[in-house]
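[1] This is the structure alone, sequence omitted:
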């Protein structure tokens, strides 16, 4: 195939600034978007340099680079041609679906991102980095940065009454990775099913299923997961949100806590305690971790996502001794360990008291916001019944019998209000409800949002 070489000035010159990289980049783009088709013979380096007004060496170097990348082929006596060795994707891609912009976003699970302690985090990051030795800038320990593991063990013992030691703590890239690691280790140990609360977060159930585990729902009542129903399943692993059940907001009753441990001992089982937002309790101190009742049977899981921000992607597992080595080994094979700089910053924030100060501030903030939401609902929707304890970042409201909560969600979405139906979290029929997050909106904005829920 031949080409009219006089056209290359018009083809390439508008984007060429005279530097080698500019010529190289524009030639590459011309191949990829189809302006230069497979088999097209290019001008000699001398001719193209004259057309573009650049040095011959600039074109020679650009040709050589693109030959090395496989875009062009150069043969003595045949010149340089566009390669036929492959096809190149177009640079034009369809626009992704835009993220919905809600007038009032009441989805559960998001903290007040505008309350993130930016100044304290920057200071902690700088201090953490300054304190790292040259050796600590190498590949991280698969189980986590040792100073952070020590700080987490101290924090969890002090705030959550967990029974732990630094050696039991594994730092992960958020709680999702922690759950993923556990799934693969447990499956390798012979587990084929896992029990979850019904209702529960659909994302967790989907992740469990994606790792080849059969998910079995166990009903929740006013006292938490029904351990009697759990005992009738063939599962030897269960995932629970004991301190603040998601989404219903109930607390696992003391008798159920002991029954859960007895179940695990009887069947040689494991309890995974997802402690996702236990620090946010507004009317009284949160109950201690179930893990303290039997550290050999309970995996305690937490993260910074509900206290600081999901963007940090920092989580942790407190593991029974029997699971420590296989989980750390799985983590090593996955990614060699969580990035050290974030861990060093978080360790500094814990050590210096910044994490505790932030929690005190946000507890007061969220309590006011929850109170504003509950008061507004009482005025505007007196037939709606709030469910669960004063805790966390969301509240569930029970709707009158016969209400279609999915239809209601669609109705509110048309008004720009993101109010999630309880039906999204259930696998078997339950009463109609809405799961309303309040942490990310001010009291005034929450009152405005409730006025739209008519």
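    Received the coordinates, thanks. None of the values given here were measured: they were computed from a predicted structure. Numbers count the residues shown, from 1 in each chain.
[2] rest of the way, CA atoms for contacts and neighbours
    OK.
[3] Okay, buried residues for stretch 51-64 please.
    Neighbour-count burial for stretch 51-64 flags 51-52, 54-56, 58-64 (criterion: 16 or more other CA atoms under 10 Å).
[4] Which single one of these is nearest to residue 310?
    Within the buried residues of stretch 51-64, distances to residue 310 taken as CA to CA reach their minimum at residue 62, with 43.5 Å.
[5] Wait, a helix at that closest one?
    Yes. Counting by DSSP: H, G, I helix; E, B strand; the rest coil, one finds residue 62 located in a helix.
[6] ok, structure two:
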């Protein structure tokens, strides 16, 4: 019962099975097998079939059998061939029309999406130089399996950078490399749940993905701590029992508030008294415009605070590079969880970023991008002042987004929907609240839009609001 398979890279998919006792000419069996493969979708359009000589040899038949089958399928339109080239599948799956899918809303023509770096400015040349150095200079042993914390070179580079720029109190031994914040917080919450944690506190409003979703899926109760213009209201903490508190103290997401020194002290006092773990999400603190740098909370209490940072907002989210500076008693458990999850983050990427950091390229990239983002922020503020003066911007001194609070007579959802009809993507604060309390507001990301498009987008938004 001779059989042959495709050479299309999809190994394991049977192409032809011949039965010499079936009473059906061999070339007809070849035709039927290939035709059925195309109709079922197993052989997709563009798939290259084996040369006639190769397939004939695999099947133990004369080449003329395969040639005749290919020619018939070509005449029917199933196959196409070029002189000197492969024979290829020429049509798609021959089935009933696919079921109708729900219509997908068109993407906004001008999108004030938040949390996005301008990846068009990724420092490709400098990154490539680091990649080349890594590939030519790294000892062979570094390309094997490492422990779950990541490569030592990146631990050293990050500890030096974070202590210098963010005021952390990190040693290389405290750092675990993750695939971004999302993986790190999932691993950490998993450890808390395994240790018996029952409740996680988050800012209200706060991002509704990552921590909140993962905690809920792990069976933990998620409670909100109200936020005002300066971050969380720490007086509320005394009424909350939680095993962990997740904060964005240097630039609260989404309101932009900065947690004061007094409030930071209150949070740390509460954590020390209750035994709660503080998770400091330092997602965009490198971008500041009208204020002095704000040091990390981890530097004040490294035994109580987990510091989380990533390259997503500074370089590109596609790198999937994150780092967690954790209290010493959690390092081994977090590293073990990382190994169990994926055996560790890609070594070459880690070594490349370590080189990039150590040679000052990361600092240079940030110095280039700060004025770019500042100009875009300034353009957004100017456009809001001119076209929508009743909106009150907040959280403008740093980051890559701002919030504009709406006057009471404007409904947040109606504004968002009206903007969408004009092709403008703006996003309400409401979906990120745990409670129903609080004014309506819009989140404007500006990192990926140039000044002209920012002005055009606000012009369209103003027209949508005027139309009601």
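    Structure received. All figures in this text were calculated on a predicted structure; none of them were measured in a lab.
[7] So after superposing, what's the score?
    Once superposed, the chains reach a TM-score of 0.83 (TM-score structural alignment, normalised by the length of structure 1), with 400 aligned residues with a CA RMSD of 2.7 Å.
[8] re the thing from before, can you tell me which of the buried residues of stretch 51-64 of structure 1 is closest to residue 454 of structure 1?
    residue 62 (64.8 Å).
[9] Return the residue of structure 2 aligned against that closest one.
    If you follow residue 62 of structure 1 across to structure 2 using TM-score structural alignment, you land on a gap.
[10] repeat for residue 166 of structure 1
    Going residue by residue (TM-score structural alignment), residue 166 of structure 1 aligns to residue 172.
[11] ok, now how distant is its match from residue 337 of structure 2?
    Taken as CA to CA, to the nearest Å, the spacing of residue 172 of structure 2 relative to residue 337 of structure 2 amounts to 19 Å.
[12] Would you mind telling me which of the two has more residues around it?
    Just comparing residue 172 of structure 2 and residue 337: by other CA atoms under 10 Å the higher neighbour count belongs to residue 337, 21 against 17.
[13] Next, count neighbours for the spatially closest residue to the more buried one that is not a sequence neighbour.
    Distances taken as CA to CA, 6 or more residues apart in numbering place residue 187 nearest to residue 337 of structure 2, at 6.3 Å, with adjacent residues excluded. A count of nearby residues for residue 187 of structure 2, using other CA under 10 Å, gives 21.
[14] The equivalent of residue 187 of structure 2 over in structure 1: what secondary structure?
    With TM-score structural alignment defining the correspondence, residue 187 of structure 2 maps onto residue 181 in structure 1. At residue 181 of structure 1 the chain is in helix, as set by three-state DSSP.
[15] quick one: residue 181 of structure 1 and residue 389 of structure 1, what's the gap?
    31 Å.
[16] same check, this time on residue 90 of structure 1
    For residue 90 of structure 1, the distance to residue 389 of structure 1 under the criterion CA to CA works out to 54 Å.
[17] Next: residue 32 of structure 1.
    With distances defined as CA to CA, the gap from residue 32 of structure 1 to residue 389 of structure 1 amounts to 58 Å.
[18] Can you list the neighbours in contact with the longest strand along structure 1?
    Using DSSP state E to define each element, structure 1 has its longest strand at strand 214-221. The list of residues contacting strand 214-221 of structure 1 from outside it, by CA atoms under 8 Å, 6 or more residues apart in numbering, reads 192-199, 205, 208-209, 225-226, 229-230, 233, 235, 427.
[19] could you flag which of those residues are buried?
    Of all the contacts of strand 214-221 of structure 1 considered here, the ones buried according to neighbour count by 16+ other CA under 10 Å are 192-199, 205, 208, 225-226, 230, 235.
[20] Could you list which of those residues belong to helices?
    When those are checked against helices using DSSP state H, the ones located there are 205, 208, 230.
[21] Going along the chain, name the helices of the stretch 101-250 of structure 1.
    Here the stretch 101-250 of structure 1 has its helices, by DSSP state H, counting those that start in this stretch, at 118-130, 146-159, 174-188, 202-210, 227-230.
[22] Show me the one of these that comes nearest residue 2 of structure 1.
    Residue 2 of structure 1 sits nearest to helix 202-210 of all the helices of the stretch 101-250 of structure 1, at 52.7 Å, using CA to CA.
[23] Provide the aligned range in structure 2 for stretch 402-414 of structure 1.
    On the basis of TM-score structural alignment, stretch 402-414 of structure 1 is assigned to residues 409-421 in structure 2.
[24] which of the residues in the matching stretch are buried?
    Residues of stretch 409-421 of structure 2 classed as buried by neighbour count (16+ other CA under 10 Å): 411-413, 415-420.
[25] How about stretch 391-400 of structure 2?
    Of the residues in stretch 391-400 of structure 2, those buried under the neighbour-count criterion (16+ other CA under 10 Å) are 391-400.
[26] Check the alignment and tell me where residue 383 of structure 2 lands in structure 1.
    With TM-score structural alignment as the matching criterion, the partner of residue 383 of structure 2 in structure 1 is residue 376.
[27] show me what contacts its match?
    Contacts for residue 376 of structure 1 (CA under 8 Å, 6+ apart) come out as 446-447, 450-451.
[28] Dump those residues to CSV, plus secondary structure and neighbour count.
    Conversion of the contacts of residue 376 of structure 1 to CSV gives the following (DSSP: H, G, I helix; E, B strand; the rest coil; neighbours: other CA atoms under 10 Å):
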residue, secondary structure, neighbour count
446, helix, 25
447, helix, 19
450, helix, 22
451, helix, 14
